[in-house]
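S.K.: I would like the atomic coordinates for the input below:
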Amino acid sequence: MSSATLSKKDTTISILIIGTLFFIFGFVSWVNSILIPYFKIACELNHFESYLVTFAFYISYFVMSVPSSYLLRKVGFKKGIMFGFWVMSIGAFTFIPAAYSRIYEVFLFGLFTIGVGLAILQTAANPYITILGPKESAAQRISIMGIFNKGAGIVAPLLFAAVVLKATDTDLFAQLSSMSADQKAPLLDELIRRVIKPYMVVGTVLFLLGLLVRFSPLPEIDTEKESEEVAHANAEKKSIFDFPHLILGALAIFLHVGTQIISIDTIINYAISMNIPLLEAKSFPAYVLTATIIGYIMGIIAIPKFISQVNALRLCTTLGITLTFLITTNHTEVNILGHHTSISIWFVVLLGLANSLVWAAIWPLALDGLGRFTKLGASLLIMGLSGNALIPLVYGSIADHFGVQQAYWILLPCYSYLFFYAIKGHKIRKWKL
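M.R.: Here you go, the predicted structure:
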């Protein structure tokens, strides 16, 4: 079925169902922001080791994005999403033996498995929402999906903290460094086993969601249908590597998601470095995501009526470059929302605004004119999500050697490339030596 043949009712239902998927994406992804410091304490890790959480979770996108496109082509859109949810369910249930053993590597395997399922879902949902309406308003629709995603991201770490952490944990965490290994072991075992019940619930819900989507009214859409004009332009194209704007767009996605994950998943540890207890620091990812949602709402209102997708990308990347300098060079103490901190952490919060419209702008620019190569092109963009796996590790390594504030310099080359893609990269249609 072509998206052009869908009724307004079918389109609305489709957007709501895909929006629910994006909520699930957000919940299981952004809970990592609290898992990182939680595992750092319970499994006694350094910064680099703790960011293996994001590596294990997101490297699955590199492994699975292309196989996901072939899976979706073979079994269809809804069955593919069902399988994705079921794989995620297996990953969630893996947390049970991991918690009983307190073996970090088993947790990482569970996170990798959740990521594999999520890669299937992302490969299906992102191109679907991109073509579900006019190309010029694709960024607007993706921004709506972003509100679902980031709304879940606000809820996830706060809900996890409410269920797993106790008011007395602040004292416990302060005392751990003075305890012997024998004294710490039973306390850390009890701490890590608190994840068992929540992840049993998560695993069950994911399994049931797979069944729900399988029998939902979500229509199958032909994402590879080409107009005559596009088919003629692509007649000599043999592979996705014949589309420079796509390849450069995949690199842009790689760097963008890295900047996004750093702003959200490092901010708790940054707050802890300012002597803010974990029970207070847990709120900071929600502040970043709130800033992102504000950016999404601005995008929904302004794109394409007042500002184009490209100009929104240029504006956001310029803001990101500016904030990077402010984060790494400011030490002024402030009191904001009841938190006594360096003002630099609030510039990290504002990265949520800088990152808000980047993803939504890159997708339609990178997939423009791909025609029959759209699904494979979308897989390549999903592969770019492996930036979430690698860039935080670089941040963690720099943080271990030079401190958590100076590690934010890693953002500068990322935003600089994104600015290049906004100015020139998305226009390149032929490789030139």
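
S.K.: make it CA atoms for all contacts and neighbour counts henceforth
M.R.: OK.

S.K.: neighbours of residue 274, how many?
M.R.: 14 (other Cα atoms under 10 Å).

S.K.: buried stuff in stretch 139-156?
M.R.: 139-156 (16 or more other Cα atoms under 10 Å).

S.K.: actually stretch 306-325, not the one I wrote
M.R.: 308-310, 312-314, 316-325.

S.K.: restricted to strands, list those residues.
M.R.: For the buried residues of stretch 306-325, membership in strands holds for none, with DSSP state E as the criterion.

S.K.: which members of the residues you listed define the maximum pairwise distance?
M.R.: Using Cα to Cα, the two most remote members of these are 308 and 325, lying 26.7 Å apart.

S.K.: residues contacting the helix or strand where residue 387 lies, please?
M.R.: Assigned by DSSP states H and E, residue 387 belongs to helix 387-402. Helix 387-402 is contacted from outside by 46-49, 51-52, 54-59, 253-259, 261-262, 404-408, 410, using Cα atoms under 8 Å, 6 or more residues apart in numbering.

S.K.: tell me how far that helix lies from the chain's centre.
M.R.: With Cα atoms, centre = their mean, to the nearest Å as the basis, helix 387-402 stands 16 Å off its chain's centre.

S.K.: stretch 188-200 too?
M.R.: Taking the mean of its C-alpha atoms, stretch 188-200 sits 24 Å from the chain's own mean (Cα atoms, centre = their mean).

S.K.: what does stretch 223-240 give?
M.R.: Relative to the chain's own centre, stretch 223-240 is displaced by 30 Å; criterion: Cα atoms, centre = their mean.

S.K.: what do you get for stretch 341-361?
M.R.: Chain-centre distance of stretch 341-361: 14 Å, with Cα atoms, centre = their mean.

S.K.: the structure of the following sequence is requested for comparison with the preceding one:
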Amino acid sequence: MNTKTISKEINTKAIFIIGVLFFIFGFITWLNGTLIPFLKIICELQTDTQAFFVVTASYMAYFFLAIPASFILKKTGYKNGMAFGLLIMTFGTLIFLPAASSRNFSFFLTGLFLQGAGLALLQTAANPYISILGPIESAAKRISIMGISNKLAGVISPLILSTLLLGNIESVEKKLINNSSLSEKTLILTELANKIKVPYIIMAVILFSLAVLIFRSALPEIRDSKQSNNTSEINATTKSIFYYPHLWLGVLSIFLYVGTEVLAGDAIGIYGNAMGMPFNETKYFTSFTLSGMLIGYIFGILTIPKYISQQGALKLCALLGIILSIAIYLTNGYLAIFFIAMLGLSNSLMWPAIFPLAIDGLGSKTKIGAALLIMGIAGGALIPLIFATLKHIPHIGYKLAFFLCIFPAYSIILFFSIKGFKIGK
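M.R.: Got it, this is the predicted structure:
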């Protein structure tokens, strides 16, 4: 079905359904900030590096599944592919039940990887779907609206899960320290671990229900448009994907952007704990960062492209990230936490700006280019892990480790926004 044949009514319904999916993306993705300290306690992990495998398991799925997802979607179509992705996420969510009963960290990581695999399939389908579900000229506006739905869920989800799982965590830690009996410690940890079961059962039911709803919905199946006879399109067909350096710089920029976004959202609590702030406060810090991203998306809707171009917005965000990187390193306490939360603002418009700049001019290679960019989401798996490892090295510590992870990243993204997006065009 061509986009032009879709009625306005169906279009509105379709956009609403995809908006719900983007809400799900955000809700599940940003639970990691709560799961890191929770799983560290119940699974008795020794270091933060081990705990940060939570985000590694979740985001590495994008690296392995992005290109296979594009082939799956060719067979299933967009609608059935999205339903299939939700079913995979349902299965991954249910694995949390035996994982909680056994307090087995490997089981939790398996569940997180499967959730990430389902999300990779959903993202690969939903991002281009919302772009072509209407005039291309208004695609940026639709993507920004989806971003608001995504980040609004990201603000809510850690607040809910933190309240349910970490509500009295300090008293639990005191009991564990003061109790020398192994059987008593096991009982306390098992009781704490079981708290995760009810919210994840509810989540699994919602995911499964959404899968059935989408499968049975009248969501239009949009086919890719026929290839143009334009000379640039024909030339793009004959060139290797390695011929486009601006694409590969875009992949690197996505990798670094997602890494800094996850670090700012999921590590802000760890950063606060390192400065002596109590769990009762730091468990809510992820929501502060995502609130910053939400403000940035609203700013983007109001200003792009009327007052500022996508490239200009990316440049502005990268410069803000560099300034905040220095400010975080030079400050302490709640002021430093405020600056980390402000990274949400600097990160907000990077995805909508990097993605179109990187795939511009690819012609028939656009699909594989988009899949490579989705693979770049793996930056969320590796950069937080690098931070967790660096901060334990003598003479580095958490402040310098954080700076070394984010300052070079924003500098490279700034280069892409000024010159990199034009190289090879």
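
S.K.: please state their TM-score.
M.R.: Between these two chains, after superposing, the TM-score reads 0.94 (TM-score structural alignment, normalised by the length of the second structure); 419 aligned residues with a Cα RMSD of 1.8 Å.

S.K.: and which of the buried residues of stretch 306-325 of the first structure is nearest to residue 18 of the first structure?
M.R.: The closest of these to residue 18 of the first structure turns out to be residue 309 (Cα to Cα; 21.5 Å).

S.K.: surely that closest one is in contact with residue 303?
M.R.: Yes - taking contact to mean Cα atoms under 8 Å, the distance of 6.5 Å between residue 309 of the first structure and residue 303 places them in contact.

S.K.: returning to what we had before: among the buried residues of stretch 306-325 of the first structure, which one lies nearest to residue 243 of the first structure?
M.R.: Out of these, the member with the shortest distance to residue 243 of the first structure (by Cα to Cα) is residue 310, at 18.4 Å.

S.K.: ok, now which ones touch the closest one?
M.R.: By Cα under 8 Å, 6+ apart, the residues touching residue 310 of the first structure are 361, 422.

S.K.: longest helix of the second structure?
M.R.: When secondary structure is assigned using DSSP state H, the longest helix within the second structure turns out to be helix 53-94.

S.K.: give me the buried subset of the contacts of helix 387-402 of the first structure.
M.R.: Buried positions within the contacts of helix 387-402 of the first structure, assessed by neighbour count (16+ other Cα under 10 Å), are 47-49, 51-52, 54-59, 253-259, 261-262, 404-405, 407-408, 410.

S.K.: mind listing what residue 93 of the second structure touches?
M.R.: Applying Cα under 8 Å, 6+ apart, one finds that residue 93 of the second structure lies in contact with 111-112, 115, 200-201, 203-204.

S.K.: what is the aligned counterpart of it in the first structure?
M.R.: Alignment note (TM-score structural alignment): residue 93 of the second structure maps to residue 92 of the first structure.

S.K.: counterpart of residue 348 of the first structure in the second structure?
M.R.: With TM-score structural alignment as the criterion, the equivalent of residue 348 of the first structure in the second structure is residue 340.

S.K.: and its match, how many neighbours?
M.R.: Counted with other Cα under 10 Å, the burial measure for residue 340 of the second structure works out to 27 neighbours.

S.K.: pretty sure it is touching residue 289, no?
M.R.: Yes - using Cα under 8 Å as the test, residue 340 of the second structure is close enough to residue 289 to be in contact (7.1 Å).

S.K.: need the residues touching each of these two.
M.R.: In terms of Cα under 8 Å, 6+ apart, residue 340 of the second structure and residue 289 are both contacted by the residues residue 264.

S.K.: can you tell me how far residue 300 of the second structure is from residue 328 of the second structure?
M.R.: 25 Å (Cα to Cα, to the nearest Å).

S.K.: which one of the two is surrounded by more residues?
M.R.: residue 300 (24 against 21).

S.K.: just the element for the more buried one, please.
M.R.: Residue 300 of the second structure belongs to helix 285-303 when assigned by DSSP H and E.

S.K.: by contact count, what packs against that helix?
M.R.: Using 3 or more Cα pairs under 8 Å, 6 or more residues apart in numbering; DSSP states H and E as the contact criterion, the neighbours of helix 285-303 of the second structure among helices and strands are helix 139-165, helix 245-266, helix 268-274, helix 333-347.

S.K.: tell me what the helix or strand following the longest one is packed against?
M.R.: What it means is helix 139-165 of the second structure. Once helix 139-165 of the second structure ends, the next helix or strand along the chain (criterion: DSSP H and E) is helix 169-178. In terms of contacts (3+ Cα pairs under 8 Å, 6+ apart), helix 169-178 of the second structure is packed against helix 182-193, helix 279-282.

S.K.: turn these into TSV, columns for mean neighbour count.
M.R.: Rendered in TSV, the data for these read as follows (neighbours: other Cα atoms under 10 Å):
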stretch	mean neighbour count
helix 182-193	15
helix 279-282	16
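
S.K.: of all the ones you listed, which one is nearest residue 130 of the second structure?
M.R.: helix 279-282 (35.1 Å).

S.K.: thinking again about what came up before, how about the helices and strands packed on helix 285-303 of the second structure, which one is nearest residue 37 of the second structure?
M.R.: When these are compared for distance to residue 37 of the second structure using Cα to Cα, the nearest one is helix 268-274, at 8.2 Å.

S.K.: which elements pack onto the closest one?
M.R.: Judged by 3+ Cα pairs under 8 Å, 6+ apart, the packing partners of helix 268-274 of the second structure are helix 279-282, helix 285-303, helix 333-347.

S.K.: mind running it again at 10 Å?
M.R.: Identification of packing neighbours for helix 268-274 of the second structure by 3 or more Cα pairs under 10 Å, 6 or more residues apart in numbering; DSSP states H and E yields helix 32-42, helix 245-266, helix 279-282, helix 285-303, helix 333-347, helix 397-418.

S.K.: how much does that helix stray from the first structure?
M.R.: Between helix 268-274 of the second structure and the corresponding residues of the first structure, superposition yields a mean separation of 1.6 Å, by mean Cα distance after the TM-score superposition for the first structure.

S.K.: that helix maps to which residues in the first structure?
M.R.: Structural correspondence for helix 268-274 of the second structure: residues 267-273 of the first structure, per TM-score structural alignment.

S.K.: list of residues touching that stretch?
M.R.: Around stretch 267-273 of the first structure, the neighbours that count as contacts under Cα atoms under 10 Å, 6 or more residues apart in numbering are 33-34, 36-37, 40, 47, 261, 274-285, 287-288, 339-342, 344-346, 348-349, 399, 403-405.

S.K.: surely residue 107 of the first structure meets residue 97?
M.R.: Yes - under the criterion of Cα atoms under 10 Å, residue 107 of the first structure is in contact with residue 97, at a separation of 8.7 Å.
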